[in-house]
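A.B. asks: sequence and predicted structure below; questions after.
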Amino acid sequence: MSAVSLAGVSVGYRQRQVLADVSLEIGQGLFIGVLGPNGAGKTTLMRTILGLQAVDRGSVRVLGQPARRGNPAVGYIPQLRSHAAHLRLCGWDFVASACRGHRWGLPLLDAAAQREVGWALDTVGAGSLARRPLSELSGGERQRLLLAQALLGRPRLLLLDEPLISLDPHHQRGVVELVSRIQRDFGITVLFSAHELNPLLSAIDQVLYLGRGQAALGTVDEVITRPVLSRLYGSPIEVVRMRDRIFVMSGEVEVEKEAHCHDV
């Protein structure tokens, strides 16, 4: 059974087709880097897997069942999170606010739920952040709390939409290493979207690259090639490898360094 299966999936917005007849199978227990140019559909794909976005055609199955809203087997960190820094909550309350599906408002937690919050905080190494206000935390520390939220209920599939945004290289490395450890320790399937490949290279099993409504899934060596990326970008692309880094170039421009914007 695949973690995620798309069969002939097409999704569009306002006369613009974001995904066009995409079919793919993502195996269980893999760390998948989801990449692609701005507007390629990375967020759309995750919302489709979550059952938040209806498809125009095709079918989506998650862990053998049709995609649906509120699937407890799927954890999710969305892309828009700037408000978190301004909430008047400590770390514990922020994580607890998502317990049992409550995103905002603090539920009354029984002993089992309190243990679950404690487990999630410990799993991401955020026990020391439990009593600190969000406003005093760094971006990397807040990212640990968001990951703890996503782990409540112990999901089998974890969707992380651009978790490296606004983090410096040190904190980016820390987040990738943390997610990779959790993925290995618990056998979770991870879809980790980013606008640059290099921070993920040490962790990913496969790349899912999106572009022009199409998708390519495979190992780095299979997908990050001139023919595949030229097809997905719709223009000539060169792939330059230097030591342990890969640069995706259009002429003299590194396309993955372009200013990031949302695809929805």
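C.D. replies: In hand now; what should we look at?

A.B. asks: switch to C-alpha atoms for all contacts and neighbour counts from now on
C.D. replies: OK.

A.B. asks: so which helix or strand takes in residue 150?
C.D. replies: Taking DSSP states H and E as the definition, one finds residue 150 inside helix 139-151.

A.B. asks: for that helix, buried residues please.
C.D. replies: Neighbour-count burial for helix 139-151, counted by 16 or more other Cα atoms under 10 Å, picks out 139-151.

A.B. asks: what does stretch 116-126 give?
C.D. replies: Buried residues in stretch 116-126, counted by 16+ other Cα under 10 Å: 116-121, 123-124, 126.

A.B. asks: what's the longest helix in this protein?
C.D. replies: Criterion DSSP state H: the longest helix present in the chain is helix 169-186.

A.B. asks: now do that helix against helix 139-151, angle only.
C.D. replies: 20 degrees (axes from the mean of the first three to the mean of the last three Cα atoms, to 10 degrees).

A.B. asks: residue 171 contacts residue 140, doesn't it?
C.D. replies: Yes. At 5.4 Å, residue 171 and residue 140 qualify as touching, with contact defined as Cα atoms under 8 Å.

A.B. asks: can you show me the helices along the protein?
C.D. replies: 42-49, 91-96, 111-123, 139-151, 169-186, 220-223, 226-233.

A.B. asks: tell me the most buried of those helices?
C.D. replies: Highest mean neighbour count among the helices of the chain (mean count of other Cα atoms under 10 Å): helix 91-96, with a mean of 25.

A.B. asks: structure B:
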Amino acid sequence: MTTVPRQDGTPVVALRAAALSYGDREVWSGLDLEVRPGEFLAVLGPNGAGKTSFVRALLGRRPLSAGTLTVLGRPAREASRHIGYVPQQAALSAQAVLRARDLVRFGIDGHRFGPRLFTGGVRRQVDEILESVGASAYADVPLGMLSGGERQRVRIGQALATDPRLLLCDEPLLSLDLHHQRAVTELIDARRHSHGTAVVFVTHEINPVLGMADRVLYLARGGHRVGTPDEVLTSESLSRLYGTQVDVVRVRGRVVVAGAPDETAAPPHHPEGRHERSRRRPHTTDGVRA
């Protein structure tokens, strides 16, 4: 179903002079950013630069240390019902019995207390959502038996179940092959075009979404850059950001970055020090990784 994108003049996300710190360590500061309805913002940066903290702030789970943040004109913690969240892939046991349709249903009524019944209306809604993300064929299959790409389709369905105004995707392409990366990104891109849903897409690899991203927020220890991919992903821009020579080359429509420091010095108590450092990658890369 196609609807007219929602354009009421209110930014979906607005940050003014925003800063976030952990103890004495400032993760990022002086961030001014607006995300409009239907916009696709890709969030890039090295390990420990604050991408996960940015996600937590938008979800209302981490307060800013300075500045302001609003989602749909209200504090982030009050706007959670308007946010669809696609988390990072998590390992699942093959014995996991939760079915695909169960996960989507939690997106519809997971906020409610008490027993949940599959009424006719809820079942139809779940079936429609599963069909929209191409997951009908495995609606009743336990999640532990699905491939990574199939699980991500179901997670996107769960995130869309409440008709969100903001779709927040935290590394949704990790561990997916190129075929499933393309399928997942096309689902997300189709949603923002059909419903005017704003997309904030945190990723280590810009190339799968390079043709979709309207703007890039690049976070690094030296500061941040906001602009179109052509403005931010240049040798001059990233060299200024890192304070050292960084080479950005475009090869057959792909972006290759070489020489950016691998910043992984987040302290152990820092959320990004716990899970991001477990997947360090060299920062001479085919594409932009963080």
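C.D. replies: Yes, it's here. These numbers come from a predicted model, not from an experiment.

A.B. asks: closest to residue 197 of structure 1 out of the helices of structure 1?
C.D. replies: helix 220-223 (9.4 Å; Cα to Cα).

A.B. asks: neighbouring contacts of that closest one?
C.D. replies: Residues outside helix 220-223 of structure 1 that contact it (Cα atoms under 8 Å, 6 or more residues apart in numbering) are 206-207, 209, 216-217, 229.

A.B. asks: how close does residue 143 of structure 1 sit to residue 79 of structure 1?
C.D. replies: Remark: distance between residue 143 of structure 1 and residue 79 of structure 1 (Cα to Cα, to the nearest Å) = 11 Å.

A.B. asks: common neighbours of those two, please.
C.D. replies: With Cα under 8 Å, 6+ apart as the test, residue 143 of structure 1 and residue 79 both reach residue 163.

A.B. asks: using TSV, lay out the contacts of helix 220-223 of structure 1 together with distance to residue 53 of structure 1.
C.D. replies: Shown next, in TSV, are the contacts of helix 220-223 of structure 1 (distance: Cα to Cα, whole Å):
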residue	distance to residue 53 of structure 1
206	24
207	23
209	20
216	21
217	21
229	26
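
A.B. asks: restricted to strands, list those residues.
C.D. replies: If you go by DSSP state E, those have 206-207, 209, 216-217 in strands.

A.B. asks: need these in JSON lines with distance to residue 74 of structure 1, can you?
C.D. replies: Formatted as JSON lines, those follow (distance: Cα to Cα, whole Å):
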{"residue": "206", "distance to residue 74 of structure 1": "19"}
{"residue": "207", "distance to residue 74 of structure 1": "20"}
{"residue": "209", "distance to residue 74 of structure 1": "21"}
{"residue": "216", "distance to residue 74 of structure 1": "23"}
{"residue": "217", "distance to residue 74 of structure 1": "21"}
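
A.B. asks: check those for burial and list the buried ones.
C.D. replies: By neighbour count, with 16+ other Cα under 10 Å, these hold 206-207, 209, 216-217 as buried.

A.B. asks: which residues in structure 2 form strands?
C.D. replies: Under the criterion DSSP E, structure 2 contains strands at 13-22, 25-35, 40-44, 66-71, 74-75, 83-86, 166-170, 198-202, 215-220, 223-227, 247-251, 254-258.
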